[in-house]
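**Q** Sequence first, then the predicted structure, then my questions.
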Amino acid sequence: MSSVLLDEMYPPDLARQLRDAGHDVVAVLDIEVGLASKTDEDVLAWAARNNRSVVTENVADFLRLAHQGFSHAGLILVTSRRYPRTRSGLHRLGKALEDFLSAGNSPGRDGIVWLPDV
């Protein structure tokens, strides 16, 4: 089973919905995670230490870190055009992540994938 960390642009409710569906998902903004307002480097390092792929639409910054050699447990990239942070967009994002994770997909250590459309 893949473990996932939702970047700060995604609400903790989305992580909870995915957990309710049986997936190991936490959000940067979950109080118990303690990553709110941390740098991208801190988020990536925490995720790597906890063997969690990062789901983010902050593509430029996370790709830059990956190309600079920051080791990570995987990046799942999302575009705000495809999955806007609106009610319907977040619903579609949740469905896409649920399908992706249910299929056993994972970018793997230092892997990078784009979240497919649903």
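**A** Nice, thanks for sending it over. All values derive from a computational prediction rather than experimental measurement.
**Q** C-alpha only now, for contacts and for neighbours.
**A** OK.
**Q** tell me the centre residue of this protein?
**A** Val55 (1.7 Å; CA atoms, centre = their mean).
**Q** what residues are up against that one?
**A** 4-7, 75-78 (CA atoms under 8 Å, 6 or more residues apart in numbering).
**Q** Surely it is in a strand?
**A** Yes. Under DSSP: H, G, I helix; E, B strand; the rest coil, Val55 sits within a strand.
**Q** Can you give me the distance of it to Leu63?
**A** 12 Å (CA to CA, to the nearest Å).
**Q** Asp117 is in contact with Lys78, correct?
**A** Check again: residue 78 is Val, not Lys. No. The criterion here is CA atoms under 8 Å, and Val78 misses it with Asp117 at 9.8 Å.
**Q** Below is structure B, check it against A:
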Amino acid sequence: MARLYADEQFPRAVSELLRTMGHDVLTVQEAGNANLGISDEAVLAFAVRNLRAVITLNRYDFVQLHRADQNHFGIIVCTNDPDRQRMAERIDTAIAPLDSLTGQLIRVVRPSN
């Protein structure tokens, strides 16, 4: 399963659900990096140092970071979904079949209905 680093705005409930699905999720809060005004670049650098893919709702900025440099362990950008179980399942479905997230940008979009 995937090693993930959930950024500060990522829903805690989804991180916990992903753990029940077998993913290794470290949150910014658990890493002691919350409420410090850390830049997106620093979030990605921390993830890279810890061999983790970033999981975020901050689609625009992290897509830009991916375009600038694909030397990372994956970036998963998500649209927010108030149905946290459905959100976690969609993320799991998107990443579970992949052998590696390294260098990949994965988009997980909330269904329109």
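**A** Okay, I see it. What you see is a predicted model; the values in this text were computed from it and never measured.
**Q** thinking again about what came up before, can you give me the separation between the residue nearest to the centre of the first structure and Gly111 of the first structure?
**A** For Val55 of the first structure relative to Gly111 of the first structure (CA to CA), the value is 12 Å.
**Q** any shared contact partners between those two?
**A** Leu75.
**Q** Let me see the ranges of the helices in the first structure.
**A** Assigned by DSSP state H, the first structure shows helices spanning 12-20, 40-49, 59-67, 87-102.
**Q** can you redo those helices as JSON lines with mean neighbour count and distance to Asp30 of the first structure?
**A** Compiled in JSON lines, the helices of the first structure are given as follows (neighbours: other CA atoms under 10 Å; distance: least, CA to CA, whole Å):
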{"stretch": "helix 12-20", "mean neighbour count": "17", "distance to Asp30 of the first structure": "6"}
{"stretch": "helix 40-49", "mean neighbour count": "18", "distance to Asp30 of the first structure": "13"}
{"stretch": "helix 59-67", "mean neighbour count": "14", "distance to Asp30 of the first structure": "20"}
{"stretch": "helix 87-102", "mean neighbour count": "17", "distance to Asp30 of the first structure": "17"}
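**Q** Using CSV, please lay out those helices together with distance to Val26 of the first structure.
**A** Listed next are the helices of the first structure as CSV, based on distance: least, CA to CA, whole Å:
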stretch, distance to Val26 of the first structure
helix 12-20, 5
helix 40-49, 10
helix 59-67, 18
helix 87-102, 13
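**Q** How about the contacts made by Leu101 of the second structure?
**A** Contacts of Leu101 of the second structure by CA under 8 Å, 6+ apart are 2, 53, 73-75, 95.
**Q** Swap in 6 Å and give it another go.
**A** 73-74 (CA atoms under 6 Å, 6 or more residues apart in numbering).
**Q** do you know how far the alignment partner in the first structure of it is from Ala48 of the first structure?
**A** Superposed on the first structure with TM-score structural alignment, Leu101 of the second structure falls opposite Gly108. To Ala48 of the first structure, Gly108 of the first structure is 11 Å away according to CA to CA.
**Q** just to revisit the earlier point, between Val78 and Asp117 of the first structure, who's got more neighbours?
**A** Between Val78 of the first structure and Asp117, Val78 has the larger neighbour count (other CA atoms under 10 Å), namely 20 against 13.
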